[in-house]
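Q: no sequence for this one, just the structure:
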């Protein structure tokens, strides 16, 4: 390794460290602000080094522990179901598209790509889910829409299958008497763990952070996802903070700013816990799956 190469390597490392710190700072500020008193934020704004420490925001959310716990359960359920089913559908659709001998595969691929550019609009989609599928105010209203919006994942997995699953291996399995289903589950799936883990992470984040479907299709508070429940709590506290009702309930200002930060922390922590389990697959699956189409 020559001197010039080492210099560029150090420069690259420094740039990446600075970029990582830049990405980390907002999250650190988020956590610190959630433990800062409302009075200090109102007087002096947000700071990485608050003068006063307060658990007021988490104490307020603790009063709604039952609702938040139930919302966590709903979100965990739809995330698990949606991720498993979504990955299965994506893999089973992408595998035939990666085979050169599939009839009309280019037409099917074009139709999938078309859905990435255009959709039917909110009103037709709402009518289909509520009147044709009749899933309004059911847990499936939070699962099904996410299963039908993974065209990008299909293209990603198709590219991985085409470039990373050796065709001679599939042909050898066929010669040995293995059918398409046996080949898919015994050969293709074990060789595709990185890309499946990658799109699994995509699906997990999609379902965990989803609030739109709950806002449109769910009116029963018992079926609120975590994001919808936290949004309702934030709306309630903003109403109390801005109206005269808030002054009758509390002697001080409602912790609207700190609660907003605490809500964000509660929502993002499970994803931070899950990410390390996917990290070793994520980079390889994303890069290799995007090399060839």
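A: Received it, and whenever you're ready, just let me know what you need. Small disclaimer: the values here were computed from a predicted structure and weren't measured.
Q: okay, CA-based contacts and neighbour counts for the rest of this
A: Fine.
Q: For the spatially most central residue of the chain, list the residues it contacts.
A: With the centre of the chain defined as its mean C-alpha position, the nearest residue by C-alpha atoms, centre = their mean is residue 205, 1.1 Å away. Residue 205 makes contact with residue 271, according to C-alpha atoms under 8 Å, 6 or more residues apart in numbering.
Q: One more: the one 10 residues further on?
A: By C-alpha under 8 Å, 6+ apart, the residues touching residue 215 are residue 228.
Q: coming back round to it: gap between the residue nearest to the centre of the chain and residue 76?
A: Distance check for residue 205 against residue 76: by C-alpha to C-alpha, to the nearest Å, it reads 11 Å.
Q: and what of residue 139?
A: Computed as C-alpha to C-alpha, the residue 139 to residue 76 distance reads 12 Å.
Q: And for residue 246?
A: Residue 246 sits 33 Å away from residue 76 when distances are taken as C-alpha to C-alpha.
Q: swap in residue 245?
A: Remark: distance between residue 245 and residue 76 (C-alpha to C-alpha) = 35 Å.
Q: the more surrounded of those two?
A: Under the neighbour definition other C-alpha atoms under 10 Å, residue 245 and residue 76 were set side by side, and residue 76 has more, 18 against 11.
Q: helices or strands up against the helix or strand encompassing the more buried one?
A: Under DSSP states H and E, the secondary-structure element containing residue 76 is helix 65-98. Packed against helix 65-98, as judged by 3 or more C-alpha pairs under 8 Å, 6 or more residues apart in numbering; DSSP states H and E, are the following elements: helix 105-117, helix 144-147, helix 151-164, helix 193-209, helix 226-242.
Q: A further structure is provided below for comparison with the first:
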């Protein structure tokens, strides 16, 4: 057996594997430790955090931040349901609409593909501004204080449409569609039974990013929702944090709270508890997309 510098080839390979595994263990720890710190601080005592700062080993365990947040548990559950419905419905509809738009402009035999491609690309560079955007949804479409106002503004992303178009045109062979036409399949059947099943990697990638966009969105609730009925979870947490900061900065209000013997207002621990509530459900979405995520990210990187 040939040896290199007195070592077998397998020894060199094992050493390389050990270094690579060590690197990824370290990288994983770097990613997980901040999340772990957020969870630990959310269960810590507010006074201890203010005196000693953040720590992986809290001096005292406390549920005060969660007790404070869940004093209005009905509103949290309602907002949680709004976020789930908006995220699920918005992601499904947006992926379908963007795929249906991207498919025609990916076809070389579509005579107006350049016009529609430019129209979509133009929206990446320019927009009508905040005031016209607001007036369209509230005055023309009359969608204020509705769930549709939380779904429609994020429904189509020009970047994702162009990404889908690149996948359709560069990955799916035209001969496959031509053979389907010869067998008598129409355009809708080709799209539904051939294009979509072969495009699962890019569809899953777009669906994952749209899920994150809908779940993390709070601005549409700020703009279009005035009551508390259709407020999503992210905006509810944002508004709660602003209320806590205002009360802590208002001396008279803080003294009134202390004299009444009410629950002490947490600041740092409440912020971490909100982060836990916000990221908790969305973490479970990743396993559903993980199988196709890497393939989708490398779309168009290598062309055969």
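A: Received the coordinates, thanks. Not measured: the values here are computed from a predicted model.
Q: Can you find the partner of the residue nearest to the centre of structure 1 in structure 2?
A: Using TM-score structural alignment as the criterion, residue 205 of structure 1 maps onto residue 212 of structure 2.
Q: what does residue 258 of structure 1 give?
A: In structure 2, the residue paired with residue 258 of structure 1 is residue 269, using TM-score structural alignment.
Q: What is the burial count for the nearest residue to that match once chain neighbours are set aside?
A: In space, not counting the residues next to it along the chain, residue 269 of structure 2 is nearest to residue 42; the distance is 4.6 Å by C-alpha to C-alpha, 6 or more residues apart in numbering. The local packing count at residue 42 of structure 2 equals 27, with neighbours defined by other C-alpha under 10 Å.
Q: wait, isn't residue 42 of structure 2 in contact with residue 272?
A: Yes - contact criterion C-alpha atoms under 8 Å: residue 42 of structure 2 and residue 272 qualify, at 4.9 Å.
Q: re the thing from before, state the span of structure 2 onto which the helix holding residue 76 of structure 1 is aligned.
A: Counting by TM-score structural alignment, helix 65-98 of structure 1 corresponds to 73-106 in structure 2.
Q: Quick check: residue 76 of structure 1 vs residue 200 of structure 1, distance?
A: Here the distance between residue 76 of structure 1 and residue 200 of structure 1 works out to 14 Å (C-alpha to C-alpha).
Q: For stretch 257-273 of structure 2, buried residues please.
A: 265, 266, 267, 268, 269, 270, 271, 272, 273 (16 or more other C-alpha atoms under 10 Å).
Q: Who are the contact partners of the first one?
A: What that stands for is residue 265 of structure 2. When the contact criterion is C-alpha under 8 Å, 6+ apart, the partners of residue 265 of structure 2 are 68, 244, 248.
Q: so which of those residues hold up in structure 1?
A: Mapped onto structure 1 and checked by both residues aligned by TM-score structural alignment, their matches' C-alpha atoms under 8 Å, the contacts of residue 265 of structure 2 keep the contacts 244, 248.
Q: okay if I get the contacts of residue 265 of structure 2 as CSV plus distance to residue 50 of structure 2?
A: Formatted as CSV, the entries for the contacts of residue 265 of structure 2 read as follows, by distance: C-alpha to C-alpha, whole Å:
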residue, distance to residue 50 of structure 2
68, 17
244, 15
248, 14
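Q: Which of the contacts of residue 265 of structure 2 sits closest to residue 277 of structure 2?
A: When the contacts of residue 265 of structure 2 are compared for distance to residue 277 of structure 2 (C-alpha to C-alpha), residue 68 wins out at 13.1 Å.
Q: Residue 146 of structure 2 versus the closest one, what's the distance?
A: Between residue 68 of structure 2 and residue 146 of structure 2 the distance is 28 Å, computed by C-alpha to C-alpha.
Q: about what we covered before: now the match of residue 258 of structure 1: how far from residue 282 of structure 2?
A: As it turns out, when the distance is counted by C-alpha to C-alpha, residue 269 of structure 2 lies 21 Å from residue 282 of structure 2.
Q: State the number of residues packed around residue 268 of structure 1.
A: Applying the criterion other C-alpha under 10 Å, we find 14 residues in the vicinity of residue 268 of structure 1.
Q: Counterpart of residue 37 of structure 1 over in structure 2?
A: In the superposition onto structure 2, residue 37 of structure 1 corresponds to residue 45 when matched by TM-score structural alignment.
Q: okay, now that match: neighbour count?
A: Around residue 45 of structure 2 there are 20 other residues, counting by other C-alpha under 10 Å.
Q: so who does it touch?
A: Counting by C-alpha under 8 Å, 6+ apart, residue 45 of structure 2 makes contact with 58, 59, 60, 61, 62, 63, 64, 269.
Q: Can you report how many residues lie near residue 267 of structure 1?
A: Other residues near residue 267 of structure 1 come to 17 when the count uses other C-alpha under 10 Å.
Q: which ones are touching whatever residue of structure 2 lines up with it?
A: With TM-score structural alignment as the criterion, residue 267 of structure 1 lines up with residue 278 in structure 2. Listed by C-alpha under 8 Å, 6+ apart, the contact partners of residue 278 of structure 2 are 233, 234.
Q: can you tell me how far residue 13 of structure 1 sits from residue 4 of structure 1?
A: 14 Å.
Q: neighbour-wise, which of those two wins?
A: The residue with the greater number of neighbours, taking residue 13 of structure 1 and residue 4 and applying other C-alpha under 10 Å, is residue 13; the counts read 12 against 8.
Q: and the more buried one, what pairs with it in structure 2?
A: Applying TM-score structural alignment, one finds that residue 13 of structure 1 aligns to residue 21 in structure 2.
Q: what's the answer for residue 24 of structure 1, then?
A: Structural alignment (TM-score structural alignment) places residue 24 of structure 1 against residue 32 in structure 2.
Q: can I assume its match sits in a strand?
A: No - following the definition DSSP: H, G, I helix; E, B strand; the rest coil, residue 32 of structure 2 is helix and is not counted among the residues of a strand.
Q: what about it, how many neighbours?
A: Using other C-alpha under 10 Å, residue 32 of structure 2 is surrounded by 11 other residues.
Q: Likewise for residue 104 of structure 2?
A: When neighbours are defined as other C-alpha under 10 Å, residue 104 of structure 2 has 21 of them.
Q: Let me see the contact set for it.
A: Taking C-alpha under 8 Å, 6+ apart as the definition, contacts of residue 104 of structure 2 comprise 110, 113.
Q: same thing but 10 Å
A: With contact set as C-alpha atoms under 10 Å, 6 or more residues apart in numbering, residue 104 of structure 2 has these partners: 110, 111, 112, 113, 116, 117, 165, 168, 169, 187, 191.
Q: Tabulate those (TSV), appending distance to residue 94 of structure 2 and neighbour count.
A: Rendered in TSV, the data for those read as follows (distance: C-alpha to C-alpha, whole Å; neighbours: other C-alpha atoms under 10 Å):
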residue	distance to residue 94 of structure 2	neighbour count
110	23	11
111	25	10
112	23	12
113	20	17
116	18	14
117	18	19
165	15	23
168	17	24
169	20	18
187	20	12
191	16	18
